[in-house]
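> Sequence below, structure please.
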Amino acid sequence: MSDVKKVVLAYSGGLDTSVIAKWLSEEYNCEVVTFTADLGQGEEVEPARAKAEALGIKEIYIDDLREEFARDFVFPMFRANAIYEGEYLLGTSIARPLISKRLIEIANETGADAIAHGATGKGNDQVRFELGAYALKPGVKVIAPWREWDLNSREKLMAYCEQHNIAVEQKKGKKSPYSMDANLLHISYEGGILEDPYAEPEEDMWLWTVSPENAPDEPTYIELTYEKGDVVAIDGVAKTPAEVMIELNKIAGANGIGRADIVENRYVGMKSRGCYETPAGTVLIRAHRAIESITLDRDAAHTKDELMPKYAELVYNGYWWSPERKMLQAAIDATQEYVSGNVRLKLYKGNVVVVGRKSENSLFDESIATFEDDAGAYNQKDAEGFIRLNSLRLRIASSKGRNMLDD
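Prediction:
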């Protein structure tokens, strides 16, 4: 342990990371630098500074990363329409590569030879943090206290705080039984009664969305403007990526949109039940597919859909900085050149309904698609030869006695 002189800790200011800060200085006899990220979690991050100072920390970083998070991580992911296992919009997963990036940047700035995080040895986050760190700084040492110490209960953590005079903030009122993570894209809930996959979540668990039953009886209409696959305005008002996320979270949450209750397969091998609120993300993925539907070529769109599960898996498993994710991103971004225009949406009691889409780059040709007289724009007789050629292999197989009904 003596080879570690300085370590940068991903620090929230909560119980776990406060204990970790002290434990690192005691066990490794090293200097600790704290890093707290504002990713739009909706809580004040500045109090982490006073808590770090009380622990004797001299170098304290508190960074507002909301715009970088939305612009360089969330928006590129949504160009891919990424969904993990058909349901999860990757809200926690996509935040980890940015945190890893900043940890390494601070380590380089301060001359630290190690980084540390508070992820447990059971979850995905340890993998995501560390894969990112090693990709960006191969020789860095990573310290994961939950894989080393024996402080594996709240009682032991509290006893450690008392022994080392670490102030613990006692929040008034009922303590949430859930482990939660929040950023601009989502808030997640794990633990408590959710560990029984048959148990219905309590209504008061949800913090960002009203229940669809209690959502307004009148729909809310919004219009999103896209440029090259990214939303740049809401109802004609220009917005930065973070502003888009903030406003859509508010509007969609008020209409009961974005709840998900999922049992997912963690990269470390176990199944895990989690509940998520992703109001803005739910709207964005629906709207993005709508603008792509009129601006993307058919086979380009289909190929993109084939790539999406692999892309989503890479993000979920922590391979954001991998060459294969960058390769897929380049291919996906190339498809977005003409994905510009407007999408009109109706938000109503948990539903996102596309009610209109338009673009100067639209490939929708009304003169061809019409059910009325197309004035010769499409020769329907051409379909006969098309069908006969595409049925050729089927007709040959059937003529050789390969009866399809046998299956």
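> contacts, neighbours, all on C-alpha from now
Will do.
> could you pull out the helices for the stretch 301-407 of the chain?
Applying DSSP state H, counting those that start in this stretch to the stretch 301-407 of the chain gives helices spanning 323-335, 366-369, 382-390, 392-399.
> Apologies, that question was intended for the stretch 51-200 of the chain.
Going by DSSP H, counting those that start in this stretch, the stretch 51-200 of the chain shows helices at 66-69, 75-79, 96-110, 125-136, 154-163.
> run this one through as well so I can compare:
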Amino acid sequence: MAKKEIKKVVLAYSGGLDTSIIIPWLKENYNNPYIIAVAGNVGQMDELEGLEAKALATGADEYYAMDLTEAMVDEIIIPSVQAGAIYEEYLMGTAFARPIIGKGLVEIAKANNCDAIVHGCTGKGNDQVRFELAIKRFAPDMTIIAPWREWEIKSRDEEIDYAEAHKVPLKISRETNYSKDKNMWHLSHEGLDLEDPTNEPMYEKEGFLEMGVSPITAPDVPTYVTIDFEQGVPVAIDGVKKSATDIIWDLNDIGGKNGIGLLDIVENRLVGMKCRGVYETPGGTILYKAHQALETLCLDKMTAHKKQELSICFAELLYNGQWYTPLREALSAFVTETQKNMTGTVKLKLYKGNIIKSAISSPYSLYSEEICTFGESDYNQADAGGFINLWGLPTTVHAMLEQGLLKNQ
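Below is the predicted model of the structure:
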């Protein structure tokens, strides 16, 4: 669609540097379109404060706030935890939010007869793919505008120059200009000194960490936490029934205070480059650990091993923006089947960034102390000899062939 035909747009609006300057840029470069700034509430808390006033003051014509936190948890986060989806040590975060926000943007764009959807993702990142694949899934004919792929701005410093020239208020300075993304699950840090992998993250520096503390400054005594699951869904914390969303909030608080969930990695982006990111995922790290512990008790060997294989594929689909695809839906159906007996209680000990398993119990436990005990039991150890002979038969035959011992040679 030509620029002159763009009369009304929906802008994925966070109030950060990128989306703040996009509003005046759209007005200047797209013939002054009607701009609906849409913020998706995925649990970024204080970052939502004052967004409406800021958007309108910057030139937006309308502002919407979508409350997507519960939907993100129930539709994406919990199914991913159940799947054990981990991408190169990364427990996702940004990838959880983008599909659900993209879907919401389409709903608002259609309801308001908009000509295009605009996002502030750079041409180097993963989020452009995640947003756009979600948009294409629900509005395949919708025009998408990505200013970073059009404008002449080349860096975040130049973005700040543009903001200052257009009197766009910013909460950051050039010195604190980390690229961050925050939702209820995590906080990511990129840029500045982190672009050099030889620089250690400044965990102890005031203001760097937002969801917790460094393990060094965490309490010198451990904290215990108990999580109850029903069919793989967290339903209670320390014996108190709560929604999965509220449990994650509680775990964020508990984990953050104990220095849990810090990750510093150089990861492989979808677009082909490596990037260095520092992530805070206090509650999510605890939840993953608890769920994995329960599966060791309740999931049979063959299913567990196949699930580990498929979890890599599941994680890649999520990371690569392919949440709304037939393959992901098929994998989720498999995961749901594996969770039927994933009911039980996991107790963990948290201490200075470490998560230590304390106790696991389940009415569907496949563990039998009577069978595996080193003490006396009904297990017939003599049976192992025949098992080994049959299990090793191919190896034995191959060795006999090599040594000329096989009959009829």
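> before we move on, back to that, of all the helices of the stretch 51-200 of structure 1, which one comes closest to residue 18 of structure 1?
Closest to residue 18 of structure 1 of the helices of the stretch 51-200 of structure 1 is helix 154-163 (CA to CA; 8.7 Å).
> and the closest one, how far out from the chain's middle?
For helix 154-163 of structure 1, the separation from the chain centroid amounts to 33 Å (computed by CA atoms, centre = their mean, to the nearest Å).
> cool, stretch 221-241 of structure 1 as well?
20 Å.
> Over to stretch 347-359 of structure 1?
Stretch 347-359 of structure 1 sits 22 Å away from the centroid of its parent chain (CA atoms, centre = their mean).
> which outside residues touch that stretch?
Applying CA atoms under 8 Å, 6 or more residues apart in numbering, the contact partners of stretch 347-359 of structure 1 are 211-222, 252, 255-258, 282-283, 286-287, 290-291, 294-295, 340-346.
> Give the buried subset of the residues you listed as a PyMOL selection command.
Burial among these is assessed by 16 or more other CA atoms under 10 Å; the matching PyMOL selection reads:
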select buried, resi 211+212+215+220+221+222+252+255+256+257+258+282+283+286+287+290+291+294+295+340+341+342+343+344+345
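> on that earlier part again, for the helices of the stretch 301-407 of structure 1, which one sits closest to residue 23 of structure 1?
Closest approach to residue 23 of structure 1 among these is made by helix 323-335 (35.8 Å; CA to CA).
> ok, back up a step: most tightly surrounded among the helices of the stretch 301-407 of structure 1?
Burial of these is given as mean neighbour count (mean count of other CA atoms under 10 Å); helix 323-335 ranks first at a mean of 15.
> how big is the offset of it relative to structure 2?
Superposing on structure 2 and averaging over aligned pairs (mean CA distance after the TM-score superposition for structure 1), helix 323-335 of structure 1 comes out at 0.9 Å.
> ok so, going back, right, so of the helices of the stretch 51-200 of structure 1, which gets closest to residue 51 of structure 1?
Among those, helix 154-163 comes nearest to residue 51 of structure 1, with 12.9 Å by CA to CA.
> Residues touching that closest one, excluding its own?
With contact meaning CA under 8 Å, 6+ apart, helix 154-163 of structure 1 is reached by 15-16, 19, 151, 167-168.
> Let's have the helices of the stretch 301-407 of structure 1 in TSV, adding distance to residue 187 of structure 1.
Below are these laid out as TSV (distance: least, CA to CA, whole Å):
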stretch	distance to residue 187 of structure 1
helix 323-335	25
helix 366-369	42
helix 382-390	49
helix 392-399	51
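> Out of the ones you listed, flag the one nearest residue 113 of structure 1.
Of those, nearest to residue 113 of structure 1 by CA to CA is helix 323-335, at 25.1 Å.
> so who does the residue mapped onto residue 291 of structure 2 from structure 1 touch?
Correspondence of residue 291 of structure 2 to structure 1, assessed by TM-score structural alignment: residue 288. By CA under 8 Å, 6+ apart, the contact list for residue 288 of structure 1 reads 78-79, 81, 229.
> and in structure 2, which of those residues remain?
Compared against structure 2 with both residues aligned by TM-score structural alignment, their matches' CA atoms under 8 Å, the contacts of residue 288 of structure 1 retain 78-79, 229.
> ok, so of these, who is nearest residue 397 of structure 1?
Out of those, the member with the shortest distance to residue 397 of structure 1 (by CA to CA) is residue 79, at 41.4 Å.
> which residues in the stretch 101-250 of structure 1 form strands?
114-116, 141-143, 179-182, 187-190, 220-227, 230-234, 237-238 (DSSP state E, counting those that start in this stretch).
> which of these is buried the deepest?
strand 114-116 (a mean of 25).
> quick one on the thing from earlier: relative to residue 42 of structure 1, which of the strands of the stretch 101-250 of structure 1 is closest?
Proximity to residue 42 of structure 1 (CA to CA) singles out strand 179-182 among the strands of the stretch 101-250 of structure 1, at 7.7 Å.
> coming back round to it: and the match of residue 291 of structure 2, that's in a strand?
No - under DSSP: H, G, I helix; E, B strand; the rest coil, residue 288 of structure 1 falls outside any strand and is assigned helix.
> ChimeraX command for the buried members of the contacts of residue 288 of structure 1?
Burial among the contacts of residue 288 of structure 1 is assessed by 16+ other CA under 10 Å; the matching ChimeraX selection reads:
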select :78,79,81,229
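> Now for the contacts of residue 288 of structure 1: which two are most distant?
81 and 229, at 10.4 Å, using CA to CA across these.
> my read: residue 291 of structure 1 touches residue 341, true?
Yes - Residue 291 of structure 1 lies in contact with residue 341 (CA atoms under 8 Å); the separation is 6.8 Å.
> What sits closest to residue 131 of structure 1 if chain neighbours are left out?
In space, and not counting its chain neighbours, residue 131 of structure 1 is closest to residue 318: 6.3 Å by CA to CA, 6 or more residues apart in numbering.
> corresponding residue for that neighbour in structure 2?
If you follow residue 318 of structure 1 across to structure 2 using TM-score structural alignment, you land on residue 321.
> Its match and residue 136 of structure 2: what is the separation?
Remark: distance between residue 321 of structure 2 and residue 136 of structure 2 (CA to CA, to the nearest Å) = 11 Å.
> For the two, work out which one has more neighbours and name it.
Neighbour count, other CA atoms under 10 Å: between residue 321 of structure 2 and residue 136, residue 321 has more, with 23 against 17.
> Tell me how many other residues surround the aligned partner of residue 273 of structure 2 in structure 1.
Under the alignment defined by TM-score structural alignment, residue 273 of structure 2 is paired with residue 270 of structure 1. For residue 270 of structure 1, the count of nearby residues is 10 (other CA under 10 Å).
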